[in-house]
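S.K.: have a look at this prediction, sequence included:
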Amino acid sequence: CVERSLDTVITTLAVLMAHGVYVPLDTAFPTDRMHHMLTEVGATLVLTHQPTHDTVPHGPWHTLNIDTLQTATTTPDLDHTLARLPRHLDPDHACYIIFTSGSTGRPKGTTVTHANVTRLFNAVRQRLP
């Protein structure tokens, strides 16, 4: 949950390098929508920076303000959570989850795998050298 900036690119890469799943949260989303999305994906960690830190709803997830590199909640089990991340990345592992409003108005997540992203990049590489 960071504003669009270089921080967006850096945090996305950090999540992917840690074999996590990136879920973009728009800072303009209502709190209940963000809470639903984070609950739906089973989020364990939300990366923020100072301007967006207070927009993240409270929940069972940890928040980390990248501007201060201090956890915003008590995190006795954060090391345990990070230790459970997969060590081997499979092409079928989730890369990111994007939410749409859906026909019911409730956000619905669509999981995109690393293989999906690779196929997309290969497809557009010839058109966008």
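M.R.: Great, that's in hand.

S.K.: hey, let's count contacts and neighbours off CA atoms from now on
M.R.: Fine.

S.K.: helix or strand: which one has residue 115?
M.R.: Using DSSP states H and E, the element containing residue 115 is helix 114-125.

S.K.: what is that helix packed up against?
M.R.: In this structure, helix 114-125 packs against strand 94-100, with contacts taken as 3 or more Cα pairs under 8 Å, 6 or more residues apart in numbering; DSSP states H and E.

S.K.: next up, a structure to set beside the first:
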Amino acid sequence: KSETTSAMPIEASKTGWSQNFKMRPSLTNNRGQCGLALDGKMKHQDTNFATSTLAKDYRKKNTMAIIVQYSIRVKVITGFGGRDTEMDIPFILIHEPKKIDPSNIPEDINIENFSRIKLKLGEELASSDP
């Protein structure tokens, strides 16, 4: 939650007003909050809010996923004689991709075919039965 009264009041003839807010969520302040989708582990410091779900139509019945959407609630108090206005503005949260240092990538990459291992283990178990 953030409130500001900077650059207030806004004159009636003024156009193109904008205000930028930089918010950085803190895990320590939000640890007990319900309904937060996080990327990372709760016990580590590198936890971020989960990125928004980008899907064409997530309302299909056969879709099983956690849909992450964000919005900012803005309340404008117009003052004497006017109506206060409150609205939800949706936005998409996307994190920058992590930069990978090519010197840290190992040259030998071991890829195991787990289906073959599972098949071999199944054959060994079947042959060991009396």
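M.R.: Arrived safely. This is a predicted model, so every value here is computed, not measured.

S.K.: how alike are these chains, TM-score-wise?
M.R.: Here the TM-score for the pair of chains, by TM-score structural alignment, normalised by the length of structure 1, is 0.22; 48 aligned residues with a Cα RMSD of 4.6 Å.

S.K.: returning to that earlier point: orientation of the helix holding residue 115 of structure 1 relative to strand 94-100 in degrees?
M.R.: Here helix 114-125 of structure 1 runs at an angle of 80 degrees relative to strand 94-100 (axes from the mean of the first three to the mean of the last three Cα atoms, to 10 degrees).

S.K.: and the closest residue to residue 47 of structure 1 other than its chain neighbours, how many neighbours?
M.R.: Leaving aside its sequence neighbours, residue 47 of structure 1 sits nearest to residue 64 (Cα to Cα, 6 or more residues apart in numbering; 5.0 Å). Counted by other Cα atoms under 10 Å, the residues lying close to residue 64 of structure 1 total 19.

S.K.: is it correct that residue 64 of structure 1 falls within a strand?
M.R.: Yes - the assignment for residue 64 of structure 1 by DSSP: H, G, I helix; E, B strand; the rest coil puts it in a strand.

S.K.: that one against residue 45, yeah?
M.R.: Yes - the criterion here is Cα atoms under 8 Å, and residue 64 of structure 1 meets it with residue 45 at 7.2 Å.

S.K.: related to what we said a few turns ago, list the buried residues in the helix holding residue 115 of structure 1.
M.R.: Across helix 114-125 of structure 1, burial judged by 16 or more other Cα atoms under 10 Å covers 114, 116.

S.K.: could you check the angle strand 94-100 makes with the helix or strand harbouring residue 112 of structure 1?
M.R.: Element membership of residue 112 of structure 1 [criterion: DSSP H and E] is strand 108-113. Inter-element angle recorded for strand 108-113 of structure 1 and strand 94-100: 150 degrees (by the same axes, to 10 degrees).
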